[in-house]
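*Asks:* Make a model of this:
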Amino acid sequence: MIEDQEKGLGYSEAYDLLSKFKIKPTKQRMLITKEVFSKTPKHFTVQDIFVSLIRRNKKISLASVYNTLRKFVELGVLQEIYIEPNKSFFDTIVTPHYHIYDKSLGQLIDVPEGSVKISNLPDVPNGKKINGINLVINIENHSK
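*Replies:* Presented below is the predicted three-dimensional model:
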């Protein structure tokens, strides 16, 4: 969930970011951009951003949030991590790294760099190369 104490971008920073990527800085996109990008890396869902803005009496649609976040993914400034067929998180860290998903808490956690070693990868077809590995370790509370 988005923390209230986190400071997002200011108006001019959000405007500059949208302009840099040739995205029209509408009021809704400005709200989303200011909410998403902060000095602290974070994971969030479309619903997290939507609820956070609605709680602050901002007029915005869920579709606007989703479409803006998808555009940021296309531009490479956000990463989308798929957890289940209908559940994904967005990550402000776009460099390759792995995650743990705690189903009990609904939280996505970064795995420390270097703590996962992947070996014995399968051969890929001729003319192809591996361009990335997505790894999410799913955990939940252990029942006794």
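*Asks:* okay, CA-based contacts and neighbour counts for the rest of this
*Replies:* OK.
*Asks:* does the residue nearest to the spatial centre of the chain sit in a helix, a strand or a coil?
*Replies:* The centroid of the chain falls nearest to Phe90 when counting by CA atoms, centre = their mean (1.3 Å). Following DSSP: H, G, I helix; E, B strand; the rest coil, we place Phe90 in the strand state.
*Asks:* show me the contacts for the nearest residue to it once chain neighbours are set aside.
*Replies:* For Phe90, ignoring the flanking residues on the chain, the nearest one in space by CA to CA, 6 or more residues apart in numbering is Glu80 at 4.5 Å. Residues counted as contacts of Glu80 (CA atoms under 8 Å, 6 or more residues apart in numbering) are Val73, Ser88, Phe89, Phe90, Asp91.
*Asks:* Distance check, the residue nearest to the centre of the chain against Gly106.
*Replies:* 13 Å (CA to CA, to the nearest Å).
*Asks:* can you check Ser38 too?
*Replies:* Taking CA to CA, one finds Ser38 at 21 Å from Gly106.
*Asks:* Could you also give me the structure for this second sequence? I'd like to compare it with the first:
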Amino acid sequence: MNDQASPLNDDGIDPAARAAGHQPALTGCPWHDVNEMLQAAGLRPTRQRMALGWLLFGKGARHLTAEMLYEEATLAKVPVSLATVYNTLNQLTDAGLLRQVSVDGTKTYFDTNVTAHHHFYLENNHELVDIPDPHLVLSKMPDVPEGYEIARVDMVVRLRKKR
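*Replies:* Below you'll find the predicted structure:
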């Protein structure tokens, strides 16, 4: 199988189709931007990584679960398994291109915004959104056991509609 980045079908950005006046079904990052992003992170730009990267990063900052990305890939006719989606999301997280945010023991979101920020979790519709206040800070950090350092602080504020 050829691992070179190439368009999968008309849902991708196919230069020949674009030259013929055909627009892709989805909008997203140009293939070369995803290719450069993957290579800069030390990841080989395989066909599946390219396609999933295009879906992930082509729509700005967003929060997705593996299942949400798998559904988008299926709708875009990207032939990937759910296991491949999980593996790719974990590889992109390890490479620093995504930020993993857990809201409970069963739901993990992947955030395309890797800057330090916190989140609201809307319990009623299972949605993760950025907290817009850039001045939100913890007033005191906990003492850290010897030999450890704080890698990151993730604050998730759970919200639900009033009854």
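*Asks:* re earlier: could you dump the contacts of Glu80 of the first structure into a markdown table and include distance to Val111 of the first structure?
*Replies:* Shown next, in a markdown table, are the contacts of Glu80 of the first structure (distance: CA to CA, whole Å):
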| residue | distance to Val111 of the first structure |
| --- | --- |
| Val73 | 21 |
| Ser88 | 17 |
| Phe89 | 15 |
| Phe90 | 15 |
| Asp91 | 13 |
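*Asks:* hmm, which of those are common to the second structure?
*Replies:* Of those, the subset whose aligned partners also make contact in the second structure (criterion: both residues aligned by TM-score structural alignment, their matches' CA atoms under 8 Å) comprises Val73, Ser88, Phe89, Phe90, Asp91.
*Asks:* Show me which of these is closest to Ser115 of the first structure.
*Replies:* Set against Ser115 of the first structure, the nearest of these by CA to CA is Asp91 (19.2 Å).
*Asks:* That closest one pairs with which position in the second structure?
*Replies:* When the second structure is aligned by TM-score structural alignment, Asp91 of the first structure is paired with Asp111.
*Asks:* Trace the longest helix along the first structure over to the second structure and give me the residue numbers.
*Replies:* When the first structure is parsed with DSSP state H, its longest helix is helix 62-75. Per TM-score structural alignment, the counterpart of helix 62-75 of the first structure in the second structure is residues 82-95.
*Asks:* ok so, going back, pull the most distant pair out of the contacts of Glu80 of the first structure.
*Replies:* Checking these with CA to CA, the most distant pair is Val73 and Ser88, at 12.3 Å.
*Asks:* Which residue ranges of the second structure form strands?
*Replies:* Assigned by DSSP state E, the second structure shows strands spanning 63-64, 99-102, 108-111, 119-122, 127-130, 156-159.
*Asks:* what's around Lys59 of the second structure, how many residues?
*Replies:* Residues near Lys59 of the second structure, counting by other CA atoms under 10 Å, number 13.
*Asks:* Do I have it right that it meets Gly53?
*Replies:* No: counting by CA atoms under 8 Å, Lys59 of the second structure stays clear of Gly53, with 10.5 Å between them.
*Asks:* returning to that earlier point: tell me which residues in the longest helix of the first structure are buried?
*Replies:* Residues of helix 62-75 of the first structure classed as buried: Val65, Tyr66, Thr68, Leu69, Arg70, Phe72, Val73 (neighbour count, 16 or more other CA atoms under 10 Å).
*Asks:* Export the residues you listed to a markdown table and append columns for distance to Asp110 of the first structure.
*Replies:* Shown next, in a markdown table, are the buried residues of helix 62-75 of the first structure (distance: CA to CA, whole Å):
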| residue | distance to Asp110 of the first structure |
| --- | --- |
| Val65 | 23 |
| Tyr66 | 23 |
| Thr68 | 23 |
| Leu69 | 20 |
| Arg70 | 21 |
| Phe72 | 20 |
| Val73 | 18 |
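*Asks:* Closest one of those to Tyr11 of the first structure?
*Replies:* Once CA to CA is applied, the member of these that ends up nearest Tyr11 of the first structure is Thr68, at 16.7 Å.
*Asks:* That closest one contacts Arg29, correct?
*Replies:* Yes: using CA under 8 Å, Thr68 of the first structure is in contact with Arg29, at 6.6 Å.
*Asks:* any idea how far the residue nearest to the centre of the first structure is from Asp123 of the first structure?
*Replies:* For Phe90 of the first structure relative to Asp123 of the first structure (CA to CA), the value is 30 Å.
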